[in-house]
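Generate coordinates for the sequence data below:
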Amino acid sequence: MLLSANMMSFQDLFLTPIYLLLLLGLAYALRGRFTNAYTRRYFIPAYALKLGGAIALGLIYEFYYSGGDTTNYYNHAALMYKAFGDSFPVGLKLLTSDGEYDPAIYPYTSQMFWFTPGSTEMVIVRIAAVIALLCFNTYTVMAMLFATLSFTGMWAMYITFVKIRPQLYKQFTLAVFFMPSVFFWGSGLMKDSICIGALGLLFYGFYKATIQKRSIITSAAIGFLGAYVLYVTKVYILLSFLPPAMLWVFNENSQRIQSSLVRMLAKPVLIAVGVGVGAFAATNLTAGDERFDVEKIGERSKITKEYLSEYVTSGSAYDIGELDGSLNSIVKVAPMAVFTALFRPFLFEARNPVMLLSAMEATFFIYLTVMMFFRTGLFGTLRMIATEPTVTFCFLFAIIMAVGVGTTSGNFGTLVRYKIPLMPFFLAGLFIMQARVDSLARLKRGNVNLQRAA
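Here you go, the predicted model:
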């Protein structure tokens, strides 16, 4: 049986303000190294919001949900912390074990229901346990340090977007930092915090190494670090990223080929290479994995959706169509899965305050998307997506992820957490398209004025 579900104590009240001041002081000291004249003003507010989100998530789980995933992560980490207190060698053995039986650590592992070979949850538990050693196993401080790790990757994501479209630095803060679901679910002692931070590192390293082609070794190392963290925690995010990323590299580089003939001949070859790399990654990275093996993905999606739909208690279940365990059924429900992940819950589907925030975000997404189609038309919008490499990448990544999370979630409570990695990219893509339309409109007005003047 696990330790008490009560995560917070007087220790939190005493240590949290101290660590909060230390973390904010460190952020102020480092701000100059990672910002410029335009992004500097957002560094501290974005970080402070992440810290606030981490604290808020803990309070919600403690006093509203009365426990949940963050409680389980803390309780598992607390057992590791206790093991280190009892015996450092035993604690170290527990920290580095991967689900195998060992009499020395059995008194602790017998209380850990996540202690199984290859458990992705135990990756987060190990990170939490190391952090616990730095803050006397204080839940709120652990949550703030998780938020710090997450912010590190998300700031890398933000400055990558800013490098791509510097004039949109204000809009990108909303896409990356200030969406309520992202800073709430992606800040606390949760797997989601680590994953969205790792995605930011992957995005940064990939862009700088393969498209900018600067500091290639360092950038590749950062990208591989992010990719590895995703591989051992939520590999489906990595699999959603790779194929659009390969196409992104091709689109960016093909535009630099001056000869239209060479560009036309190279395009199918490079696309085939990208598809091949994506297929190889999808089949080999997940081979033998009961949850993510491509050959079993249809069956697992069906089981997961039925389980989550059956046992959800908040009245937030949704139905996207029949899943029979085959890949063909996933293809059939994919459009509804994408629509659900991007644009639901609707406002009238909200059943609690947390779902209401998600519904407001979904309504904002609907508004921006409809306005884009209204301004440029269906074919104009699709043509713009296809001709803008970064937008192509952002939307393809968001759509692929939306299919995955939309078909496996089964209820809005789970969906809102699973979809946060795609939200910054989808919104950033919309902002880039909006800026492109505004630029074309200004150019058109300028040409009209010149013609009148002539």
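
From here on, just use CA atoms for contacts and neighbour counts.
OK.

Residues contacting stretch 141-157, please?
Contacts of stretch 141-157 with the rest of the structure, by CA atoms under 8 Å, 6 or more residues apart in numbering, involve 12, 15-16, 19-20, 47, 50-51, 54-55, 58, 128, 131-132, 135, 176-177, 186-190, 193-201, 203-204.

And for stretch 252-264?
With contact meaning CA under 8 Å, 6+ apart, stretch 252-264 is reached by 211, 266-267, 389.

so which of those residues comes closest to E361?
Ranked by distance to E361 (CA to CA), the contacts of stretch 252-264 are led by P389 at 25.4 Å.

Tell me how far the closest one lies from I320.
Per CA to CA, to the nearest Å, P389 is found 30 Å from I320.

for G67, same thing?
With the distance defined as CA to CA, G67 ends up 29 Å from I320.

How about Y42?
To I320, Y42 is 39 Å away according to CA to CA.

Check the burial of G85 by counting its neighbours.
Around G85 there are 12 other residues, counting by other CA atoms under 10 Å.

show me what contacts it?
Counting by CA under 8 Å, 6+ apart, G85 makes contact with G91.

same thing with C195?
By CA under 8 Å, 6+ apart, the residues touching C195 are 150, 229-230, 233-234, 421.

and those residues, which of them are in helices?
Residues from the contacts of C195 lying in helices, with DSSP state H as the criterion: 150, 229-230, 233.

Could you export these as TSV, including neighbour count?
TSV is the format used below for the ones in helices among the contacts of C195 (neighbours: other CA atoms under 10 Å):
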residue	neighbour count
S150	27
V229	21
L230	23
T233	23
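
out of everything not next to it in sequence, what's closest to G380?
Using CA to CA, 6 or more residues apart in numbering and skipping residues adjacent in sequence, the residue nearest G380 is F373, 8.0 Å away.

Please generate a structure for the following sequence too, so the two can be compared:
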Amino acid sequence: MGLQDLIVTPIYLLLLYALAFWIRPKVTNKDTRKYFIPGLTVKFVGAIALGLVYQFYYGGGDTMNYYNWGAKIVWEAFLDSPTKAISLITAGAEYPADAFQYASRIIFFGDLPSYSIVRVAGLLAIFTLNSYYAISVCFGAVSFAGTWALFFALYKYCSPIVHRTALAVLFIPSVFFWGSGILKDTITFSALGFFIFSLLEIVKWRRVTSLNFFILFISSYLLYHIKIYIALSLIPGAVLFVYIFYFSRAVKNTVLKILLTPILLVGVLYSMYFAALKLGEDNRKYSLDSMIETARVSAEWLYHVSRVEGGSGYSLGDDDFSPPGLVRKFVPGVWVSLFRPYIWEVRNPVMLLTAIESLLLLWLFGYTLVKTGFVSFFGFLIKDPLMSFFFLFTIVFCFAIGVSTFNFGSLARYRIPVIPLFAYSLFFVQFKRQDSRR
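Take a look at the predicted model:
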């Protein structure tokens, strides 16, 4: 933490709070207004806390690398020549000739998803006098924009549970910690919030405007460009949401719905498979075979590093990543992503917080399941188009990260897109149960 952090960061906090108070009347109502500033505040707390933990506890890591070997170099180029900094920010896959001496030092150059974070952080470095923590709170503000869009969309969908919606979307500690600093997860979580917001605006509320389609396009592009596995996990759920929504409105006969449901499910599965095939044609790295191999190599490497360094590794039983092996890992993969680490698996203080959160999430799931009943629980999820979307996204995404991470520290960060949606789904089912009893 340097002198510029102590001077510039408070100034940016004041400016961002002033902007927030100016915007608040335009994006809130009497039910949601009281959550706006607290929701923004926890994002700022998360952004600063993330930097402090990585700087003083871990002694480095991804967020520090994006700064030290990315944004800081852009700042140095700017001091040399503003045009060189612009060349770095707008560079493609090849080194810019006029800024080669700087681009060659950026360790993320050539890795386009990671370099996207360098572009944003480097641009912010110019306006914040290269203050890491000022850049971080700006990332936190970007994260809050998408988070608020998600919160407001889910509030509109079921306004009676506004308090529980705020808890699920705005105030889960791991989400505002891992999703607020200089990381890919900050941008992708914000993009996910805008994606769901625009999808609901277009499909549910029938606001078919150019702005909503623009938001949908940009958010989809960011998810695809920065973390493609999030985009792939969204495809089946989003398709199912659109299908069910229009299907339930068009077909009123119950018997006909039952007969047509298998056709609907086959269509969703085919859409998912077709999207994966087309993606593999465009980029061999993301073909089905390559993704399975990438998952295997990633899992084995992270588990090996965890064992060597005494870290927080886990295993799903075997190293068989063939189709039958992946089928066997399906339930354990989803389970570990949502409900582990257990308390007895804790190896460090940060992991303890994740374990407590996982335990509370397991309790909430068990409580909702017992109170609602197994059949009724899944009945509420399946009957509602948005809950079907969230449920399918949750199991697909959790399986994907569960079988490819094998490290609790990384898993705590990777899983933040699904935790708010899963918690909201449980609160929604509780409300539907109470409503049906009334």
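
Filter the contacts of stretch 141-157 of structure 1 down to the buried ones and hand me the ChimeraX line.
Here is the ChimeraX command that picks out the buried ones among the contacts of stretch 141-157 of structure 1, judged by 16 or more other CA atoms under 10 Å:
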select :12,16,19,20,47,50,51,54,55,58,128,131,132,135,176,177,186,187,188,189,190,193,194,195,196,197,198,199,200,201,203,204
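
Can you tell me how far the alignment partner in structure 1 of T128 of structure 2 is from L22 of structure 1?
Correspondence of T128 of structure 2 to structure 1, assessed by TM-score structural alignment: C135. Using CA to CA, C135 of structure 1 is found at 12 Å from L22 of structure 1.

which one of the contacts of C195 of structure 1 is nearest N75 of structure 1?
Using CA to CA, T233 comes nearest to N75 of structure 1 of these, at 18.8 Å.

so which helix or strand takes in the residue mapped onto L40 of structure 2 from structure 1?
Aligned counterpart of L40 of structure 2 in structure 1: Y47 (TM-score structural alignment). Using DSSP states H and E, Y47 of structure 1 falls within helix 40-63.

With structure 2 overlaid, how far apart is that helix on average?
Here the mean offset of helix 40-63 of structure 1 against structure 2 after fitting is 0.4 Å, by mean CA distance after the TM-score superposition for structure 1.

For the next helix or strand after that helix, list every residue counted as buried.
Downstream of helix 40-63 of structure 1, the next assigned helix or strand under DSSP H and E is helix 69-86. By neighbour count on 16+ other CA under 10 Å, the buried set for helix 69-86 of structure 1 is 70-84.

Quick check: chain neighbours aside, which residue is closest to Y19 of structure 1?
Y19 of structure 1 sits nearest to V141 (CA to CA, 6+ apart), 6.7 Å away.

Quick check: that neighbour vs A272 of structure 1, distance?
Separation of V141 of structure 1 from A272 of structure 1 (CA to CA): 48 Å.

how close does I416 of structure 2 sit to D185 of structure 2?
Relative to D185 of structure 2, I416 of structure 2 is positioned 8 Å away (CA to CA).

Mutual contacts of those two, please.
With CA under 8 Å, 6+ apart, I416 of structure 2 and D185 have common neighbours 178-179.

circling back: closest to N36 of structure 1 out of the ones in helices among the contacts of C195 of structure 1?
S150 (20.7 Å).

measure that closest one to A245 of structure 1 for me?
Between S150 of structure 1 and A245 of structure 1 the computed distance is 22 Å (CA to CA).

Also V182 of structure 1?
Between V182 of structure 1 and A245 of structure 1 the computed distance is 22 Å (CA to CA).

How about Y106 of structure 1?
In this view, Y106 of structure 1 and A245 of structure 1 are 44 Å apart by CA to CA.

Comparing these two, which residue is more hemmed in?
Between Y106 of structure 1 and A245, A245 has the larger neighbour count (other CA under 10 Å), namely 24 against 13.

Comparing V141 and A272 of structure 1, which shows the higher neighbour count?
Per other CA under 10 Å, whichever of V141 of structure 1 and A272 has more neighbours is V141, with 27 against 12.

Name the helix or strand for the more buried one, please.
Going by DSSP H and E, V141 of structure 1 is part of helix 139-164.

So which bits of that helix are buried?
139-162.

Give me the mean distance between that helix and structure 2.
Averaged over the aligned pairs, helix 139-164 of structure 1 sits 0.6 Å from structure 2 after superposition, using mean CA distance after the TM-score superposition for structure 1.

Please pull up the helix or strand immediately following that helix.
Sequence-wise, the next helix or strand downstream of helix 139-164 of structure 1 (DSSP H and E) is helix 169-176.

who does that next one touch, helix- and strand-wise?
Counting contacts by 3 or more CA pairs under 8 Å, 6 or more residues apart in numbering; DSSP states H and E, helix 169-176 of structure 1 is packed against helix 139-164, helix 423-453.

ok, now which ones touch the residue mapped onto F194 of structure 2 from structure 1?
Matched by TM-score structural alignment, F194 of structure 2 corresponds to L201 in structure 1. The contact partners of L201 of structure 1, taken as CA under 8 Å, 6+ apart, are 153-154, 156-157, 222-223, 225-226.

any chance of those residues in a markdown table, with distance to F115 of structure 1 too?
Below are the contacts of L201 of structure 1 laid out as a markdown table (distance: CA to CA, whole Å):
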| residue | distance to F115 of structure 1 |
| --- | --- |
| G153 | 27 |
| M154 | 29 |
| A156 | 32 |
| M157 | 32 |
| I222 | 29 |
| G223 | 28 |
| L225 | 24 |
| G226 | 24 |
